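S.K.: When you get a sec, could you give me coordinates for this:
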Amino acid sequence: MSTLTNDEQLDSDNKTLETAVRNTAIQMGCWTATDDYLLITSILHLCDLERVHERVKFSMPFTLENIRDRWQCLLYDASISKMIITKIQQLSMLQLENLRIPFSEEEERLIATIPSHTIPAVLDNELDTCLSKYSQQFWSNRTIEELRECWSQLRQQGRLTDQSNADNSQVEQTTHSLNDQNATANKLSSLLAPFEFELLSRNKEQFVDKDKLPHALLHVHDHLYCMYTDQLNFGTDVNPDIKFDISFDNSTSIHIKGMIIYKSGLFYIINNGENAFRVNDALLNPNEASPLGTRAIINILEHTMVFQAIELS
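M.R.: Below you'll find the model as predicted:
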């Protein structure tokens, strides 16, 4: 079987993106800002375009191809992505709160562990315990009402774990499938983080000190860091005497050290260690520096750090 060369693969990817951009341009007036927010948030949570197509209630019955094209443009076409995010930023928090995000397979699996014979008087307590215990697996805005509705539907369909017709093998298969998709989920999360940062950055009330706003935000392993100073140091934990602003666990013999500099309104990243790491998929070798722009994805060994500059009006 023949394989594509790097140039051929790049040419193929460019043609695919051109097709997606053309199709998205034709459909541009059909998508509302709430549609785009639902698309982005649902893909981040479900990590499955087909599941998004099947379960998300958009304002129109978009096809899977429509969804795939728009998603590709969001990721790889800067002009379309900027225009869409600008529209999303006009949404009020009330509009966002009222949108429903479908349950993921993992969420349903966790809810299904609550026995079918649970009486209504204690069901909410069981659901609340489940939500608290597995908060990392649930979408951040889940409510007890949503969980109760999901549990009732699973019970009616005979899909709770203790029900006689529950397919336990399917549950195990789902768990393995989710593990296999972990890398994809991390990639989606990393790519979506800049969008979340931009949404956050327009609300000054999110920051403790309203008079001194950060230069940038950094997202690492579900933690949000604010860069208030002109220099931020990061690296892998090696020497306890060396303190980093952001530290990464490291199980290898390869150690990374770098810094982000803010100077004259611009951001730069410097590799001041002995090993290379990647910035937007490009290798940054020791003693090299690179401009960051307004957003970037930085790969430190197996870790991903997402950088987003803050531009508040």
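
S.K.: Only C-alpha atoms from now on, for both contacts and neighbour counts.
M.R.: OK.

S.K.: Quick check: nearest residue in space to residue 171, chain neighbours excluded?
M.R.: Nearest residue to residue 171, sequence neighbours excluded (Cα to Cα, 6 or more residues apart in numbering): residue 109, at 6.9 Å.

S.K.: Following up with a second sequence; could you model it the same way so I can compare the two?
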Amino acid sequence: MLAIRLFLFSLAATALAACGPKLKDLPEASFAPVYAPADKTAATATIRGAYREKEGLVNDSISGAYVAMVDGERPSRNHATDPVPLTPGPHSLTMRYWAVRDSFHLAVPFRLDAKPGASYVVRLEEGNLNVENYLGVDPTYYLYIVDETTDEIVSPKMPHLPQRATEFYVEPAAPDIATIRGTIEHGLDAYSAYVLAIDGRYIHTEPDSIFFDDGRNYEGAVALTPGRHALAIGIRNSNLYNALPVLIDIEPGASYVLRFEHGVKKSGEDKWQTFTVWLENEKTAAIVVPKTDMPIMRLPF
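M.R.: A predicted model of the protein is given here:
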């Protein structure tokens, strides 16, 4: 069903691009910059992806996981297993994966408090097969981070879908708490920007349903304590699921809101359907997380 929706969405986006502005008249996309540690000499920790081969009755298969974004930026590398440098301290990351029975490779959020000199690796674990897998339901894929030196698991095992998690973020009940809320736009399609996870824990959602509705209140406010947090900003419409991981310093008693816009922009000689997201202080209108364009799809003309 999702594949059909993606096909229909691509047809509609192509039609809009063909009838829309010329390339020279489009605004320039501000995609996430290439990641580079602020202090390269202090970036003594690393994190890398990993893959594994699995023998099958007919064909062998390869699956694995890799680092997709670090603190709102895209790592530059030649291979998924190339180490990404990290400075010691907290980081907000998303990981992606590839697997034989899943072609969508969703972004999975994490918080990692990197230790000086540590080497980390992202691993993928496939849940047990059951009768649902043979009825077209994907198995659950779990991603997690391991310290390569000690072989210690240093993160929760995060399922690829929030609604399949068994442990969720627990909102605080304390003085001076702040809140972040999402927004949603209804129309021919429903677009939303929302809080996907905080500090490596998904915000609570309902279990799977046959309508692919996770029961989330996309406009709901989530409470946080003051201080530094790893925030995963979720963005979606009926065909798009993505996440922007950022580190944010939360002020006591502040109210934040996720804003977004979507449309067609250019990058070089290409047209892109984009989803632009940012975070602002609701009382002062100050932009806390700058506007970032997340690519939906490249348009053919």
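
S.K.: Any idea what the TM-score is?
M.R.: In this superposition the chains share a TM-score of 0.27, using TM-score structural alignment, normalised by the length of structure 2; 133 aligned residues with a Cα RMSD of 6.4 Å.

S.K.: Distance check, the residue nearest to residue 171 of structure 1 against residue 195 of structure 1.
M.R.: When distance is defined by Cα to Cα, to the nearest Å, residue 109 of structure 1 is 29 Å away from residue 195 of structure 1.

S.K.: higher neighbour count, those two?
M.R.: Legend: neighbour count by other Cα atoms under 10 Å for residue 109 of structure 1 and residue 195, higher for residue 195 (22 against 19).

S.K.: Confirm that the more buried one sits in a helix.
M.R.: Yes. The assignment for residue 195 of structure 1 by DSSP: H, G, I helix; E, B strand; the rest coil puts it in a helix.

S.K.: mind listing what it touches?
M.R.: Applying Cα atoms under 8 Å, 6 or more residues apart in numbering, one finds that residue 195 of structure 1 lies in contact with residue 85.

S.K.: Distance check, it against residue 225 of structure 1.
M.R.: From residue 195 of structure 1 to residue 225 of structure 1 the distance is 16 Å (Cα to Cα).

S.K.: Could you do residue 79 of structure 1 as well?
M.R.: 27 Å.

S.K.: who's more crowded, the two?
M.R.: Neighbours were counted for residue 79 of structure 1 and for residue 225 using other Cα under 10 Å; residue 225 has more, 15 against 10.

S.K.: From the contact counts, what lies against the helix or strand that contains that one?
M.R.: Using DSSP states H and E, residue 225 of structure 1 sits in strand 223-227. Packed against strand 223-227 of structure 1 by the contact rule (3 or more Cα pairs under 8 Å, 6 or more residues apart in numbering; DSSP states H and E) you find strand 216-220.

S.K.: who's in contact with the strand it packs on?
M.R.: Residues outside strand 216-220 of structure 1 that contact it (Cα under 8 Å, 6+ apart): 193, 197, 224-228, 303-310.

S.K.: and the angle for the strand holding residue 225 of structure 1 with strand 216-220?
M.R.: For strand 223-227 of structure 1 against strand 216-220, the angle by axes from the mean of the first three to the mean of the last three Cα atoms, to 10 degrees is 150 degrees.

S.K.: Go through strand 223-227 of structure 1 and flag the buried ones.
M.R.: Going by neighbour count (16 or more other Cα atoms under 10 Å), the buried part of strand 223-227 of structure 1 is 226-227.

S.K.: What helices and strands are in contact with the next helix or strand after that strand?
M.R.: Proceeding N to C from strand 223-227 of structure 1, the next assigned helix or strand is strand 231-236, under DSSP H and E. If contacts are counted by 3+ Cα pairs under 8 Å, 6+ apart, strand 231-236 of structure 1 sits against strand 246-248, strand 257-263.

S.K.: hmm, back to that, for the residue nearest to residue 171 of structure 1, give its distance to residue 291 of structure 1.
M.R.: 44 Å.

S.K.: Also residue 186 of structure 1?
M.R.: For residue 186 of structure 1, the distance to residue 291 of structure 1 equals 24 Å [Cα to Cα].

S.K.: How about residue 223 of structure 1?
M.R.: Residue 223 of structure 1 is 24 Å from residue 291 of structure 1, by Cα to Cα.

S.K.: And for residue 303 of structure 1?
M.R.: According to Cα to Cα, residue 303 of structure 1 and residue 291 of structure 1 sit 20 Å apart.

S.K.: do the same with residue 199 of structure 1
M.R.: As judged by Cα to Cα, residue 199 of structure 1 and residue 291 of structure 1 stand 23 Å apart.

S.K.: Return the set of buried residues in stretch 16-35 of structure 1.
M.R.: For stretch 16-35 of structure 1, a neighbour-count test (16+ other Cα under 10 Å) marks 17, 20-21, 23-24, 31-35 as buried.
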